[in-house]
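Trainee: Provided below are the primary sequence and the corresponding predicted coordinates.
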Amino acid sequence: MKRLVVIIGIVLFVVFSYMALTNKFPSGYHADNPTAKEILKTNPRADILRLDGLVYSNASDREWIEAKEYTKGEMIGEVKKRTTKTWWYQNFYASQLPVGTKIYSGDEEGYQKGDAPGMVLVEYNNELLVYQALIEG
């Protein structure tokens, strides 16, 4: 019995350590930026994508976005999966965009992996869409 308790304790320690290091705690266990789970729970039809651990929301229809002209910078990558299942919502997953949709940095902003820009551009149906990072604070 004592051995079982020790084994369970070790397993729980490893699981929680992994979750803490990869920021994969279920919503409600953190005070960071919004997660895909939180966003899709309140709005199942939200148009979001994830890049470098940040969730981006389609902001193309906002007035201040429409007032500016945007040009594509370097290609960051492509949508790998279209899903609204949020348990393991990974980078380059999107809720509305199809697989293969190209994601670009803005012309003014460069891109380095791990250093997510404030907004990204997506080319979809011959239209340039602006996705804004959802950042707390």
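Mentor: Yep, it's here.

Trainee: from now on I want contacts and neighbour counts done on CA atoms only, so please keep to that.
Mentor: Fine.

Trainee: give the contact list for the most centrally placed residue in the chain.
Mentor: Compute the mean C-alpha point of the chain, and by C-alpha atoms, centre = their mean the closest residue is Arg50, 1.9 Å away. Arg50 sits next to 36, 56, 89-94 when contact means C-alpha atoms under 8 Å, 6 or more residues apart in numbering.

Trainee: presented hereafter is structure B, for comparison with structure A:
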Amino acid sequence: MKKLKGVVLFLLLASLITGCFRSTKKTATPEAVLKTNTNADFFIMENTVYKNAEDVQWVKDIPLKKGNFLGKTNKTKVKRNFKNWNATSLDIGTEVYKLEGREDIVLAKKEDKYIPYIRYVEG
């Protein structure tokens, strides 16, 4: 009986502890991104930060096949009060496309080149 109580107590404590460490990922705010890097290159789409990923090695290693058109940036050099399609560096009118096979990466068309931007999350 003593062993059973010990096992039940252990399971109860283990479930309580693991419940406290639940992993949640949420999108980062533009202000938080700028706080860590005042020169960060990103834009906002669907209330989510998409950060330049052209120097991220694993992104360089995947094929960048352009998918459907998503929209265009409408404001540049933004540093606060961000709205969808506002950008910190991209020119006004920069076209953004889906990356085929990925939900977390999009492509921004700069002249004749496509730059990957990755959804930026905290946690």
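Mentor: Alright, I've got the coordinates. Remember, predicted model here, so these are calculated numbers, not experimental data.

Trainee: could I get the TM-score for this pair?
Mentor: TM-score of the superposed chains, computed with TM-score structural alignment, normalised by the length of structure 2, equals 0.74; 99 aligned residues with a C-alpha RMSD of 1.6 Å.

Trainee: out of the contacts of Arg50 of structure 1, which sit inside helices?
Mentor: Counting by DSSP state H, the part of the contacts of Arg50 of structure 1 found in helices is Ala36.

Trainee: show me what the longest helix seen in structure 2 is packed against.
Mentor: Determined from DSSP H, the single longest helix within structure 2 is helix 2-20. Where contact means 3 or more C-alpha pairs under 8 Å, 6 or more residues apart in numbering; DSSP states H and E, helix 2-20 of structure 2 is not packed against any helix or strand.

Trainee: sorry, back to before: closest to Ile76 of structure 1 among the contacts of Arg50 of structure 1?
Mentor: The nearest member of the contacts of Arg50 of structure 1 to Ile76 of structure 1, counting by C-alpha to C-alpha, is Phe92 at 9.7 Å.

Trainee: so what's the equivalent of the closest one over in structure 2 closest to, chain neighbours aside?
Mentor: The alignment partner of Phe92 of structure 1 in structure 2, by TM-score structural alignment, is Trp85. Nearest non-adjacent residue to Trp85 of structure 2, counting by C-alpha to C-alpha, 6 or more residues apart in numbering: Thr73, 4.5 Å away.

Trainee: give the buried residues for stretch 2-10 of structure 1.
Mentor: Buried residues in stretch 2-10 of structure 1, counting neighbours by 16 or more other C-alpha atoms under 10 Å, are absent.

Trainee: thought the residue nearest to Trp85 of structure 2 was touching Ile92?
Mentor: Yes. If you go by C-alpha atoms under 8 Å, Thr73 of structure 2 and Ile92 touch, sitting 5.2 Å apart.

Trainee: neighbour count: the two, which is higher?
Mentor: The residue with more neighbours, out of Thr73 of structure 2 and Ile92, is Thr73; 20 against 15, by other C-alpha atoms under 10 Å.

Trainee: check contacts around that one.
Mentor: 43, 85-87, 90-96.
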